[in-house]
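J.: With the input below, show me the fold.
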Amino acid sequence: MSLKPSVNKTDHAQGNDNADLTIVEYGDYQCPYCGAAYPVLKELMKEFKGQVNFVFRNFPLSEMHPYARPAAIAAEAADLQGKFWEMHDVIYENQQSLNESFLFQLAEKIGLNLSQFKEDIQKPELEKKVDSDFESGIISGVNGTPSFFINGNKFNGGAEDLLELVRENVN
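T.: As a prediction, the model looks like this:
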């Protein structure tokens, strides 16, 4: 399966936009497997910072994980204040404590303007962004989280396998 749509300006990306290697993760903030993948992906980005473009797309499995969608919307709201990745990271780092009110504590912790944040999380366009990420995952053949794509092609393996593959091919 291939990634649809391909990586674009609406995506959250970190690393090098012009890298030869683009990794897309479809993730759920409450998924324990995504939580386990998080430190591995951090390691990958640290090791290959200039050589990889890393993109995160929301894929909240709301029926199994009731706080995944609110967390995704919170991260999108943080993005409006230029702090998507800070929120992304702090949610994964505190995944065990996730609930709706805790998201406000995290927003405060990363220095967001809280009244702005409270207003922003109500915005319908943030829900639309999460939904459109989710729909793109469905179209791209995502059937669980985390799911990874390398340069537009689905990667059948976990974060450890991904790190191994990058180590073998980038150096």
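
J.: rest of the way, CA atoms for contacts and neighbours
T.: Fine.

J.: How about the contacts made by the residue positioned nearest the centre of the chain?
T.: Nearest residue to the geometric centre of the chain (CA atoms, centre = their mean): F56, 3.4 Å. F56 is in contact with 11-13, 24-27, counting by CA atoms under 8 Å, 6 or more residues apart in numbering.

J.: Let's see this one next, to set against the first:
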Amino acid sequence: MNDDRSHSFLLVPPSTQDWMQGALSARVVLVMYGDYQCHKSADVYKLIKGIKRDLSASFREDDLCFIFRHFPQVQIHPQAQRAAQAAQAAAAQGQFWSMHDTLFAHQQKLENGYLVEYANNLGLDIPQFLKELSKPVHSDRIHEDIEGGIQSGVTTAPALFINGNRYIGHWRTTELMAAMIAARR
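T.: Next comes the predicted model:
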């Protein structure tokens, strides 16, 4: 259960600047604040992927938009910020979601050598990737996500918002799916 309930609304609305799967005009817009080194974030992301598969039968393709926003908790996950930077560096080469999935799948291995290996496996331009990773090129973008989360009351990851409302139920398929279906506009 998510016990961070200080705010109940998303104060930074979804935009085309977000990393999204689906259209902003979807009937359900699900925003996740996550941390690549946090096992709960990985579990919730797996849960969302499963729900997206399950809902594909009852939802049309334009019914659901999933948005991911960075919320690295560096005080407890020292490699989370670097992993978020790796995702952003991959995004600069059109591979955000591939790197995103890889980081969650291998969240126990987020040291620099592994990040380069993942980038290489995705076919990224390694010198460019390393250049962006060695300098905090994408720190502002990550910081914007964190600040937006804080404005909306997020203090820990994962945190979910469904159509702008904080999801405070249990992290279980049936409950989250029911909340998404109920939220359809």
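
J.: picking that back up, what does the residue nearest to the centre of structure 1 align to in structure 2?
T.: Counting by TM-score structural alignment, F56 of structure 1 corresponds to F68 in structure 2.

J.: The counterpart of L106 of structure 1 in structure 2 sits in which helix or strand?
T.: Using TM-score structural alignment to pair residues, one finds that L106 of structure 1 aligns to Y118 in structure 2. Using DSSP states H and E, Y118 of structure 2 sits within helix 112-121.

J.: Which secondary structure state is assigned to the residue nearest to the centre of structure 1?
T.: strand (DSSP: H, G, I helix; E, B strand; the rest coil).

J.: ok, it to Q105 of structure 1 distance?
T.: Between F56 of structure 1 and Q105 of structure 1 the computed distance is 23 Å (CA to CA, to the nearest Å).

J.: quick one: the strand or helix carrying S115 of structure 1 to structure 2 mean distance?
T.: Taking DSSP H and E as the criterion, S115 of structure 1 maps to helix 114-120. Its matched residues in structure 2 lie on average 1.2 Å from helix 114-120 of structure 1 after superposition (mean CA distance after the TM-score superposition for structure 1).

J.: and after that helix, which helix or strand comes next?
T.: Using DSSP H and E, the next helix or strand after helix 114-120 of structure 1 towards the C-terminus is helix 124-139.

J.: related to what we said a few turns ago, and the helix holding S115 of structure 1, what does it pack onto?
T.: Here helix 114-120 of structure 1 touches helix 68-79, helix 100-109, going by 3 or more CA pairs under 8 Å, 6 or more residues apart in numbering; DSSP states H and E.

J.: How far off centre is the longest one?
T.: What it means is helix 68-79 of structure 1. 10 Å (CA atoms, centre = their mean, to the nearest Å).

J.: Identify the residue range in structure 2 corresponding to the following helix or strand past it.
T.: Sequence-wise, the next helix or strand downstream of helix 68-79 of structure 1 (DSSP H and E) is helix 84-93. Aligned by TM-score structural alignment, helix 84-93 of structure 1 falls on residues 96-105 of structure 2.

J.: And for stretch 33-44 of structure 1?
T.: So stretch 33-44 of structure 1 sits over residues 40-51 in structure 2, by TM-score structural alignment.

J.: before we move on, what about stretch 140-147 of structure 1?
T.: The aligned range for stretch 140-147 of structure 1 is 152-159, by TM-score structural alignment.

J.: Straight-line length of that stretch, end to end?
T.: End to end - CA to CA - stretch 152-159 of structure 2 spans 10 Å.

J.: what do you get for stretch 160-179 of structure 2?
T.: 11 Å.

J.: now swap in stretch 53-69 of structure 2 and tell me
T.: With CA to CA, one end of stretch 53-69 of structure 2 sits 21 Å from the other.

J.: in it, what's buried?
T.: 55, 59, 63-69 (16 or more other CA atoms under 10 Å).

J.: and the longest helix for structure 2?
T.: Longest helix in structure 2, counting residues (DSSP state H): helix 39-55.

J.: quick one: contacts of that one?
T.: Contacts for helix 39-55 of structure 2 (CA under 8 Å, 6+ apart): 34-36, 104-105, 107, 157-158, 171-173, 177.
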